[in-house]
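Undergrad: Model the following, please.
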Amino acid sequence: MKAIRFSEFGGYDKLELVDIPVPQPAAGKILVRVRLAGVNPLDDTVRSGVLPSARQVPLIPGTGGVGEIIDNGGVEALRPGTHVVVAGRGYGMFRDGTWQEYLLADPQDLIPLPGALNLEDVAAFTTGGGYLTAYLSLLELASFRPGQTVLAPGIGGAVGIGTVEVANRLGASLAISTASRTDKAERARAEGHEVIDLSTESLRDGVARLTGGRGVDIVVDGVGGSFLGDALASLAPGGTIVSVGYAGGKQASLNVTDLIWRSARIRGFMFTLFSPDTLAEANTKLFQYLAEGAFHPTIARTFPLKDAAEATRHLIEDRPYGRVVLEVPGA
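TA: All right, here's what the predicted structure looks like:
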């Protein structure tokens, strides 16, 4: 079967298309034919070698994907032919991931899909983990209440759009995002989102304008870097920032008085904070919302598996509006 693998840490060019044996079915294990696999910033972080907890090479990337069960290993609850999401911990980090044609998975790592859901929509929904990150950040870490205001930068990214749509579904009075370019801002506004165009207006001015000077109750920040200080300054009294990523940089500076005088909280996010039951309950609720039509995930571009290096570069450097997905195996 075809797979993408890297044998040493480094740049995009370390990703190689290889032929490896198909995993053999085993009792209690589920053989999945992967159809679509997401491309995430975390895949780039792992391959670059800057995540010390990642498994040693060689490693097949891919933290998630969608496919169908080929062999259920005797697990009656998961029937062959069922479409599933691969959503377990550690894929593409501590164990080989989804950038391969066939994957041998543990039953608890799979989410069976309702028949009405389109696989492309599901791939867009799950890639980047933005909706799940948003749901857990808002409810578990920030104690979100209906009627509150939420800011999530980067409308084109998984966390930005995911947080805006989840916050709206949960009853936020206002959910705001940002765009670094006017074309992204205009597209998002055409889709009905409230967006600050950072090429024409500062974050602080935009938040003040949209909230009548009060600020936002919660920030779910997948950008980091210099954004963090401005986000803190844009909080309402008693507000919370949940830091979930660092697309804009790992170093930040802030005005300590913004932290003190706003009685602000800053929380760090990792999926390992949450129990398997909490994750399962969150996923169940989110897929229910997706089936209701509450979310509108978007695929920016689909690449064949063999072009995984270019797909990763496109995600990291071009910063597209929407998710980047690999078709497995792809022509």
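Undergrad: For the rest of this, base every contact and every neighbour count on C-alpha atoms.
TA: OK.
Undergrad: Just after the strand or helix carrying Thr133, pick out the following helix or strand.
TA: Thr133 is part of helix 130-136 when elements are defined by DSSP states H and E. Beyond helix 130-136 on the C-terminal side, the first helix or strand identified by DSSP H and E is strand 149-151.
Undergrad: What are the buried residues along the helix or strand immediately after that following strand in the chain?
TA: Later in the chain than strand 149-151, the nearest helix or strand by DSSP H and E is helix 158-170. Buried residues in helix 158-170, counting neighbours by 16 or more other C-alpha atoms under 10 Å, are found at Ala158, Val159, Gly160, Ile161, Gly162, Thr163, Val164, Glu165, Val166, Ala167, Asn168, Leu170.
Undergrad: Nearest residue to the first one in space, please, no chain neighbours.
TA: So that's Ala158. For Ala158, ignoring the flanking residues on the chain, the nearest one in space by C-alpha to C-alpha, 6 or more residues apart in numbering is Gly130 at 4.4 Å.
Undergrad: My guess is the one you found contacts Glu165. True?
TA: No. Between Gly130 and Glu165 there is no contact, the gap being 10.1 Å when judged by C-alpha atoms under 8 Å.
Undergrad: What about the residue nearest to Ala158, how many residues nearby?
TA: Summarising burial for Gly130: neighbours were counted as other C-alpha atoms under 10 Å, giving 22.
Undergrad: what residues are up against it?
TA: Residues near Gly130 by C-alpha atoms under 8 Å, 6 or more residues apart in numbering: Ala158, Val159, Gly160, Ile161, Gly162, Thr163.
Undergrad: which ones are touching the last one?
TA: Put plainly, it is Thr163. Residues counted as contacts of Thr163 (C-alpha under 8 Å, 6+ apart) are Gly130, Tyr131, Thr133, Ala134, Tyr135, Ala152, Val220.
Undergrad: ok, those residues vs Thr302, which is closest?
TA: Distances from these to Thr302 were compared by C-alpha to C-alpha; the smallest belongs to Gly130, at 18.2 Å.
Undergrad: one more to line up against the first:
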Amino acid sequence: MFTMDVLYSTEHTLSRLCDNFRFFLCSIKINRISVIGLPIFFLYLFSVSLNANNSNPPINDLPSPEIVHHEEHLSFLNHNKTPNLITDIELPELSVSHTYCCSGSQVTLSINGNLNGNMFWYIYKDSCGSNLVGITSGNSYLLTVYSTTTYYVSAGQSTSSNCANITVNVNSSQTQPTTACYETATFDDASCSWVVTGDQPDEPTTACYETATFDDASCSWVVTGTQPTCPATACYETATFDDATCSWIITGTQPDEPTTACYETATFDDASCSWVVTGTQPDEPTTACYETATFDDASCSWVVTGTQPDEPTTACYETA
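TA: I've put the predicted structure just below:
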């Protein structure tokens, strides 16, 4: 588009013109004006002359439509103009759609407060009153964030004493983290970071002689170790594994051996788990009518007692 230089002395008049006709002139830089804008400029001078002679309010007093200026078109707001300083006012409350984001992300800045008679919210970065980002008469502004930045907002142009501020963090670390077999890494656009989810399976309950080791290949717990071999026990014994000592405990006693005669033998039988008594008393000897046989445990034999009566004296013709 063909452009021509405008004299510096017309700067204040042009600024006033932009304020009232900003819906089609806000994109024109302060030191240049398009050919299309020249007729409007002279129309404005003519309207000022007419307003001086009638009772209608000047066009500069009419309310302006809500607009949003971009940073590169706002030099006229700071060039050779005295800021409209506002002091002792209630600061607005600020919030952002994301406090963490990726570089180049768009973040909505929300403004909750009173303009206190001013037309615009002024949005700065890095410090209050300098590095103007943009202005808006609404309650939100769309930011494009490339690095961690603190934004400052004031009602009207500001000094460093009356800005609310909020910080938007840019997360520059976007390398996918190493995860365990049971974890999943998902990239979260809101925080511009990897979110790792998933928990290791619960370790199984193990016996005292077992060891649980997590195997990444199968992504499961592997239990190793075997119970000590149960010891051999007699028929009357019981083996019980004790987890406290991690060993076998044998309980039970052999039945008492029975009392046996001198000629008997007691043997424990594992099959029946009882004592078996074997052996018989020696046969009682044959005794004469006058003898008595008695078994003697001490000698383990029969003792024969008794004697034959004395033979009587007989006559020559007698036989005893």
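Undergrad: TM value for the aligned chains?
TA: Structural agreement between the overlaid chains, expressed as a TM-score with TM-score structural alignment, normalised by the length of structure 2, amounts to 0.18; 99 aligned residues with a C-alpha RMSD of 6.5 Å.
Undergrad: Next, work out how far apart the closest residue to Tyr131 of structure 1 other than its chain neighbours and Gly67 of structure 1 are.
TA: The shortest distance from Tyr131 of structure 1 to any residue other than its chain neighbours is 4.4 Å, reached at Gly162 (C-alpha to C-alpha, 6+ apart). Distance from Gly162 of structure 1 to Gly67 of structure 1, counting by C-alpha to C-alpha, to the nearest Å: 22 Å.
Undergrad: any idea which element Ala280 of structure 1 lies in?
TA: helix 276-292.
Undergrad: what angle sits between that helix and helix 158-170?
TA: An angle of 80 degrees separates the directions of helix 276-292 of structure 1 and helix 158-170 when computed by axes from the mean of the first three to the mean of the last three C-alpha atoms, to 10 degrees.
Undergrad: buried residues in helix 276-292 of structure 1?
TA: For helix 276-292 of structure 1, a neighbour-count test (16+ other C-alpha under 10 Å) marks Leu279, Ala280, Ala282, Asn283, Leu286, Phe287, Leu290 as buried.
Undergrad: do the same with stretch 179-186 of structure 1
TA: Taking 16+ other C-alpha under 10 Å as the neighbour-count basis, stretch 179-186 of structure 1 is seen to contain the buried residues Ala179, Ser180, Lys184, Ala185, Glu186.
Undergrad: Please, where are all the helices along structure 1?
TA: Per DSSP state H, structure 1 has helices spanning 41-48, 119-126, 130-136, 158-170, 182-190, 203-211, 227-233, 256-261, 276-292, 308-313. These are given in chain order.
Undergrad: quick one: which of these is nearest Ala300 of structure 1?
TA: Within these, the stretch nearest Ala300 of structure 1 is helix 119-126; the backing value is 8.8 Å (C-alpha to C-alpha).
Undergrad: packing partners for the closest one?
TA: When contacts are defined as 3 or more C-alpha pairs under 8 Å, 6 or more residues apart in numbering; DSSP states H and E, helix 119-126 of structure 1 sits against strand 30-39, strand 65-71, strand 299-304, strand 323-327.
Undergrad: most packed of these?
TA: strand 30-39 (a mean of 27; mean count of other C-alpha atoms under 10 Å).
Undergrad: relative to strand 299-304, how tilted is that strand?
TA: With the same axes, to 10 degrees applied, the angle from strand 30-39 of structure 1 to strand 299-304 works out at 120 degrees.
Undergrad: on contacts alone, who are the packing partners of strand 30-39 of structure 1?
TA: The helices and strands touching strand 30-39 of structure 1, judged by 3+ C-alpha pairs under 8 Å, 6+ apart, are strand 65-71, strand 102-105, helix 119-126, strand 323-327.
Undergrad: got the angle for the third one vs strand 299-304?
TA: By that I understand helix 119-126 of structure 1. Here helix 119-126 of structure 1 points in a direction 110 degrees away from that of strand 299-304 (the same axes, to 10 degrees).
Undergrad: Tell me the buried residues in helix 119-126 of structure 1?
TA: Buried residues in helix 119-126 of structure 1, counting neighbours by 16+ other C-alpha under 10 Å, are found at Leu119, Glu120, Val122, Ala123, Ala124, Phe125, Thr126.
Undergrad: my guess is Val68 of structure 2 meets Ile135, correct?
TA: Yes. The pair Val68 of structure 2 / Ile135 is scored as a contact, 5.8 Å apart, by C-alpha under 8 Å.
Undergrad: the more surrounded of those two?
TA: Regarding Val68 of structure 2 and Ile135, a neighbour count based on other C-alpha under 10 Å identifies Ile135 as having more, with 26 against 17.
Undergrad: was I right about the more buried one contacting Leu109?
TA: No. Contact between Ile135 of structure 2 and Leu109 fails when scored by C-alpha under 8 Å: they sit 11.8 Å apart.
Undergrad: Which strands and helices lie in contact with the helix holding Ala280 of structure 1?
TA: helix 130-136.
Undergrad: Any buried residues in the helix it packs on, and which?
TA: Of the residues in helix 130-136 of structure 1, those buried by neighbour count under the rule 16+ other C-alpha under 10 Å are Gly130, Tyr131, Leu132, Thr133, Ala134, Tyr135, Leu136.
Undergrad: Pick the one among these closest to Thr312 of structure 1.
TA: The nearest one, if we look at these relative to Thr312 of structure 1 and count by C-alpha to C-alpha, is Gly130, at 17.4 Å.
Undergrad: And that closest one, how close does it get to Arg265 of structure 1?
TA: With the distance defined as C-alpha to C-alpha, Gly130 of structure 1 ends up 21 Å from Arg265 of structure 1.
Undergrad: got it, and Ala190 of structure 1?
TA: Note on Ala190 of structure 1: its distance to Arg265 of structure 1, by C-alpha to C-alpha, is 33 Å.
Undergrad: With neighbour numbers in mind, choose between those two.
TA: Neighbours per residue, other C-alpha under 10 Å: of Ala190 of structure 1 and Arg265, the larger number sits with Arg265, 16 against 10.
Undergrad: Tell me, how many residues neighbour Val153 of structure 2?
TA: A count of neighbours around Val153 of structure 2, defined by other C-alpha under 10 Å, yields 30.
Undergrad: separation between it and Val107 of structure 2?
TA: Val153 of structure 2 sits 15 Å away from Val107 of structure 2, going by C-alpha to C-alpha.
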